[in-house]
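Undergrad: only the shape, not the letters, is given here:
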């Protein structure tokens, strides 16, 4: 097992925000050995949240979403190269670039391979049916947009709702289809998710809930979408956001523990595998506050985990610090900024503790077993005042001050 002094060859698999932050932190905190950053995409790290927002609408150019390096650091960056295997006995990563394969040795490994978009079920699709996960996806979608383009968005999660909002802001005809009874239901619950259902309908999106896509209509190019309730929706473009799966296929047979993501302790160290850490969408970390393993697909989380795993490698076994920060997430849709601290999964209660849902400015708290586990707000920055409440597992509902006590009914 390499200690911090023995660490001389570090390979970072994944050149997104988690991998890039890990590499930057290693250099910033004194690591002077070999450092290789392996990225399947041909681009340097970029801000993925912009893909469904400003890059999609054309408000920013392609270069405008690149992550600006916090500092210049020496790294061997391999672009357009995929990790296809891992051998822990020889401590090597198998890489593929086109038809060429090679192995790369390591004594420290950062697994930050991210997640892969779930494909359209049923195999091949007509032209004009597209996902949104990468820069190339976004640019391809933009190339197909015209003034009269009729777009059907399939999936009522954050990607689907953000894409719908962005395209609606361009004046396009947008239909949004979700299997659930409210938009964002899996993330926020039905009660709070209904707020965003109403928001999209107010902005002219044709929202269909509780239905699935039965078939795609079109010979060569999509012309319509047929729903499970028999309704047929005309479409020039179908964009789908059906979620993602952690990119762990290259780890098969390696001995790395995978259970809905790479299983890590609270420091980002892969459980039972010395000298290997994982961060970002691929990783499922133990969270001391929630007392369970969590895989969180948030930009902020990926960035912070990247920093943490670099420090874990440098600290060596038994010396790393646990990461127990309260998770944070945001989503911009129309003129509303959704901000969420904590993890509402499994909540058994939700209550508006400030403001009014009817007026569009509110704070809602999620409770579980009498404790506050998450807070959602449309008031910019207000969620920051509740971080301590969640970290301390305060009683539900939380009360910060007199303002919070004067709750207005929804």
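TA: Good, I have the coordinates. Keep in mind that what you see is a predicted model, and the values were worked out from it rather than measured.

Undergrad: when you work out contacts or count neighbours from here on, use the C-alpha atoms and nothing else.
TA: Noted.

Undergrad: residues in contact with the residue nearest to residue 348 when sequence neighbours are not counted?
TA: Using Cα to Cα, 6 or more residues apart in numbering and skipping the chain neighbours, the partner closest in space to residue 348 is residue 368 (5.2 Å). By Cα atoms under 8 Å, 6 or more residues apart in numbering, residue 368 lies in contact with 346, 347, 348, 349, 396.

Undergrad: check those and tell me the two furthest apart.
TA: 346 and 396 (14.4 Å; Cα to Cα).

Undergrad: neighbour count: those two, which is higher?
TA: residue 396 (20 against 12; other Cα atoms under 10 Å).

Undergrad: who touches the more buried one in this structure?
TA: Residue 396 neighbours (Cα under 8 Å, 6+ apart): 365, 366, 367, 368, 370, 371, 372.

Undergrad: what's the closest non-adjacent residue to the residue positioned nearest the centre of the chain?
TA: Centroid check for the chain by Cα atoms, centre = their mean gives residue 297 as the closest residue, at 2.9 Å. Among residues not flanking residue 297 along the chain, residue 281 sits closest, at 5.1 Å (Cα to Cα, 6+ apart).

Undergrad: now the one you found: how far from residue 114?
TA: 5 Å (Cα to Cα, to the nearest Å).

Undergrad: for the two, list the residues in contact with both.
TA: Shared contacts of residue 281 and residue 114, defined by Cα under 8 Å, 6+ apart, comprise residue 246.

Undergrad: picking that back up, SS state for the residue nearest to the centre of the chain?
TA: Put simply, residue 297 is coil when judged by DSSP: H, G, I helix; E, B strand; the rest coil.

Undergrad: find the helix or strand that residue 167 is a member of.
TA: helix 158-169 (DSSP states H and E).

Undergrad: which residues sit against that helix?
TA: 52-54, 56-57, 132, 153-155, 174-176, 183-184, 200, 203-205, 240-241, 331-334.

Undergrad: packing partners for the helix or strand following that helix?
TA: With elements assigned by DSSP H and E, the helix or strand that comes after helix 158-169 is strand 173-178. Using 3 or more Cα pairs under 8 Å, 6 or more residues apart in numbering; DSSP states H and E as the contact test, the elements touching strand 173-178 are strand 150-154, helix 158-169, strand 206-209.

Undergrad: second one coming, line it up with the first:
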């Protein structure tokens, strides 16, 4: 907003006591002991000249009076409000077991510091519950530190919810090859502590158990929207619904003009993906969406622009750099377009209804920009290009093998933003006055 020319008062409210910091290193460099948590502070792009209200959460919103209530009883007035409350780690559901010493989640700087300190004490075994990206990165850090680790995943393989079964099988091999005790198709039914209140044993749904000194719960995230209950804003467990210009909807489906949403907590329609409401827990999306929201908060309606950033994500685990672009979870088919699965160096391209919808690379990120262009131009699937590596496994598309989600990850298809779904490539130019 300062870059856009805003000179008024700016108040920053945050429930953590720290100024903005970088979260990706928490499950990578921090857990490896290569950096300390206080070295993750984000650099300032410019002087912000803001009043910082840190360590005090927002607890309520009065849309009519344009006020945000805080946990300390104070209230903050606004002319424009940006909600970027993000997500928090989903805790272990049994509260008495979650409070055992040695049971951790990983989301905040404090979480990372506490977990790294525990890993530095060389536990005999760590149990990671959940083999998504965060759980897999934690397991990778444990193995790199020489710590025995068991990973429990209810699905058939790691990463299947994000990348499907074809890629999940490769991820499982990475776990096994790096000495991870991977248990798939099972659930942890309970955690047992000793007389001192420290976790010692985990019990599985298949009747087996494992002894562990440290348990890390990596069961995904919960969007921070509870504080908006009763506010009249369109907020719920899947986030806060907003239009393509980041303006929040109220519970009647009417767009507001003074409340904006950005980052992990936002659910916004994307013109490249059938106007599905996408909830994205991506670093780059938060940055891009914040820039769009700031511009629109400062602009007249004719000068506002849509948020059309193409989703992108990266992870580093077991020495492999994994990157994705687009929305692989929408894909029904996958083709290995470059490289080979058994070499752990490949590019997988996802298709949906005859068009390229996403791509993932293992140590082959040079191809991502090319496939991002294919996504942006709604290129046909399977890719017809001579660049496709015609090895045996890459000749024909196969079922991407995503599990049936118990809870939908996207909202209904809508066209509220006014951009035609059949636009093959969207170009926006400044309005002339």
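TA: Received the coordinates, thanks. Predicted model only: the values in this text are computed from it and were never measured.

Undergrad: TM-score for this pair?
TA: Once superposed, chain against chain, the TM-score is 0.90 (TM-score structural alignment, normalised by the length of the first structure); 381 aligned residues with a Cα RMSD of 1.3 Å.

Undergrad: what range does stretch 60-80 of the first structure cover in the second structure?
TA: On the second structure, the counterpart of stretch 60-80 of the first structure by TM-score structural alignment is residues 35-55.

Undergrad: also stretch 325-341 of the first structure?
TA: Using TM-score structural alignment, stretch 325-341 of the first structure pairs with 309-325 in the second structure.

Undergrad: how far does the matching stretch stretch from start to finish?
TA: Per Cα to Cα, stretch 309-325 of the second structure runs 10 Å from first to last residue.

Undergrad: can you give me the helices in the stretch 51-200 of the second structure?
TA: Assigned by DSSP state H, counting those that start in this stretch, the stretch 51-200 of the second structure shows helices spanning 95-98, 109-119, 133-144, 160-163, 165-177.

Undergrad: got JSON lines for the ones you listed, with distance to residue 287 of the second structure and mean neighbour count too?
TA: Below are those laid out as JSON lines (distance: least, Cα to Cα, whole Å; neighbours: other Cα atoms under 10 Å):
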{"stretch": "helix 95-98", "distance to residue 287 of the second structure": "33", "mean neighbour count": "14"}
{"stretch": "helix 109-119", "distance to residue 287 of the second structure": "19", "mean neighbour count": "19"}
{"stretch": "helix 133-144", "distance to residue 287 of the second structure": "20", "mean neighbour count": "24"}
{"stretch": "helix 160-163", "distance to residue 287 of the second structure": "21", "mean neighbour count": "22"}
{"stretch": "helix 165-177", "distance to residue 287 of the second structure": "28", "mean neighbour count": "19"}
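
Undergrad: in what helix or strand does residue 324 of the second structure lie?
TA: Assigned by DSSP H and E, residue 324 of the second structure falls in strand 320-326.

Undergrad: out of the helices and strands packed on strand 173-178 of the first structure, flag the one nearest residue 262 of the first structure.
TA: That would be, of these and by Cα to Cα, helix 158-169, which comes in at 23.2 Å.

Undergrad: that closest one versus helix 190-202: what angle between them?
TA: Note on geometry: by axes from the mean of the first three to the mean of the last three Cα atoms, to 10 degrees, helix 158-169 of the first structure and helix 190-202 are set 20 degrees apart in direction.

Undergrad: how big's the offset between helix 158-169 of the first structure and the second structure?
TA: Taken against the second structure, helix 158-169 of the first structure registers an average deviation of 0.7 Å after superposition, with mean Cα distance after the TM-score superposition for the first structure.

Undergrad: read off where that helix ends up in the second structure.
TA: Helix 158-169 of the first structure maps onto residues 133-144 of the second structure, going by TM-score structural alignment.

Undergrad: cool, and stretch 356-373 of the first structure?
TA: Going by TM-score structural alignment, stretch 356-373 of the first structure sits over residues 340-357 in the second structure.

Undergrad: start to end distance for the matching stretch?
TA: Termini of stretch 340-357 of the second structure sit 20 Å apart (Cα to Cα).

Undergrad: before we move on, what about stretch 75-92 of the second structure?
TA: Where stretch 75-92 of the second structure begins and where it ends lie 33 Å apart, using Cα to Cα.

Undergrad: starting at the chain centroid, how far to that stretch?
TA: 16 Å (Cα atoms, centre = their mean, to the nearest Å).

Undergrad: which residues in the first structure does that stretch align to?
TA: Against the first structure, stretch 75-92 of the second structure falls on residues 103-120 (TM-score structural alignment).

Undergrad: tell me which residues in that stretch are buried?
TA: Within stretch 103-120 of the first structure, the residues that qualify as buried are 103-117, 119, counting by 16 or more other Cα atoms under 10 Å.

Undergrad: before we move on, the earlier item: among the helices of the stretch 51-200 of the second structure, which is nearest residue 298 of the second structure?
TA: It is, among the helices of the stretch 51-200 of the second structure and with distance given as Cα to Cα, helix 109-119, at 32.1 Å.

Undergrad: what's in contact with that closest one?
TA: Under Cα under 8 Å, 6+ apart, the answer for helix 109-119 of the second structure is 23, 26-27, 30-33, 36-38, 102, 104-106, 142, 214.

Undergrad: quick one: map residue 107 of the second structure onto the first structure.
TA: Using TM-score structural alignment, residue 107 of the second structure lines up with residue 133 in the first structure.

Undergrad: separation between that match and residue 50 of the first structure?
TA: Following Cα to Cα, the distance that separates residue 133 of the first structure from residue 50 of the first structure is 11 Å.

Undergrad: what's the span of stretch 229-243 of the first structure, first residue to last?
TA: Where stretch 229-243 of the first structure begins and where it ends lie 23 Å apart, using Cα to Cα.
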